[in-house]
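Enquirer: model the following, please.
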Amino acid sequence: MRQAKNRIAELEGILREGGVRVTRQRAAILKILAEAEDHPDASELHRRAKEIDATVSLSTVYRTLSALEQQGVVQRHAFENATARFETADAPHHDHLIDIETGAVIEFRSDKIEQLQAEIAAELGYDLVRHRLELYCRKRKD
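Expert: The predicted model follows:
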């Protein structure tokens, strides 16, 4: 719990440094994102935020997400055939597997994939700077 509080404080500090006021509503949304183990969309964030602060409106969620994204605190994911999902931008690098039947988003990291991407870039005469990998999958029925 202490680590989560430190993380939230760091993210709030980034906002303040960028000239963004950390209102009670913004703090609630940031807390939800920092503690989320999933990738909520705006509607889900709104539902969770209302449990913390009943005055949070959906438009406040959208405005807050925009401000958080502009400050580099939040990352937007536009997965195929889905509403935009969000996560904090300070998470360690990872890739995403999306279950095309349930919409579940599963984070994973593979050293083999990381190495292969760097090798492909090098073979083509480039240095890999960053990448984003999304795997769209269907659960096996074995």
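
Enquirer: use CA for all of it now, contacts and neighbours both
Expert: Will do.

Enquirer: now stretch 72-79: buried residues?
Expert: Neighbour-count burial for stretch 72-79, counted by 16 or more other CA atoms under 10 Å, picks out 72-77, 79.

Enquirer: next step: these restricted to helices.
Expert: Judged by DSSP state H, the buried residues of stretch 72-79 include no members of helices.

Enquirer: for those residues, give me TSV that also has distance to residue 12.
Expert: Putting the buried residues of stretch 72-79 into TSV (distance: CA to CA, whole Å) gives the following:
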residue	distance to residue 12
72	12
73	9
74	12
75	15
76	18
77	21
79	27
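
Enquirer: I'd like the structure of this one too, to check against the first:
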Amino acid sequence: MSSENQELRKVGLKVTLPRVKILNLLDQSDERHMSAEDVYKALLEAGEEVGLATVYRVLTQFEQAGLVERHNFDGGHSVFELDSGEHHDHMVCTETGQVFEFHNDEIESLQKKVADELGFELTGHNLVLYGKPKVN
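Expert: The predicted structure follows:
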């Protein structure tokens, strides 16, 4: 049994060809953050016949099942990435839209400190930084 089939069953989703194809694409792609349109175009280029509405529906099911995370960066469209189980934050280039992942222990510590000072237990956060390349 393929790892994609096992992942789908583990989260309670029936194994269907579109789900397997989309999960495999997300797993194999060099691009970690893909819109539904990106997924659809990549499937078309691979000769796969999966409709755009199906891609949207499957990605939403994956999100609800915890297989992918949805991000709404500036620009208005959602992108999806496989949930790796490891926390990271994002830096988005305002010129190209390219997304970079990073993890910084100092930032994580400061966020916890702020939550403590305000009387909260931090249960999660989403940090997105926006910028453009420095010109030397």
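
Enquirer: from the buried residues of stretch 72-79 of the first structure, pick the one nearest residue 65 of the first structure.
Expert: residue 74 (7.3 Å; CA to CA).

Enquirer: am I right that the closest one is in contact with residue 89?
Expert: Yes: counting by CA atoms under 8 Å, residue 89 is a contact partner of residue 74 of the first structure at 4.8 Å.

Enquirer: hey, what's in contact with both of those two?
Expert: Contact criterion CA atoms under 8 Å, 6 or more residues apart in numbering; residues shared by residue 74 of the first structure and residue 89: none found.

Enquirer: stretch 117-134 of the second structure: end-to-end distance?
Expert: With CA to CA, to the nearest Å as the measure, stretch 117-134 of the second structure spans 34 Å from end to end.

Enquirer: same check, this time on stretch 85-95 of the second structure
Expert: End-to-end distance for stretch 85-95 of the second structure: 29 Å, by CA to CA.

Enquirer: how far out from the middle of the chain is that stretch?
Expert: From the chain centre to the centre of stretch 85-95 of the second structure is a distance of 10 Å (CA atoms, centre = their mean, to the nearest Å).

Enquirer: now do stretch 118-131 of the first structure
Expert: Distance, centroid of stretch 118-131 of the first structure to centroid of chain: 25 Å (CA atoms, centre = their mean).

Enquirer: same thing with stretch 110-119 of the second structure?
Expert: The answer for stretch 110-119 of the second structure is 26 Å, by CA atoms, centre = their mean.

Enquirer: the first structure: matching residues for that one?
Expert: Aligned by TM-score structural alignment, stretch 110-119 of the second structure falls on residues 116-125 of the first structure.

Enquirer: any idea how far residue 118 of the first structure is from the aligned partner of residue 53 of the second structure in the first structure?
Expert: In the first structure, the residue paired with residue 53 of the second structure is residue 59, using TM-score structural alignment. Separation of residue 59 of the first structure from residue 118 of the first structure (CA to CA): 41 Å.

Enquirer: could you do residue 10 of the first structure as well?
Expert: From residue 10 of the first structure to residue 118 of the first structure the distance is 31 Å (CA to CA).
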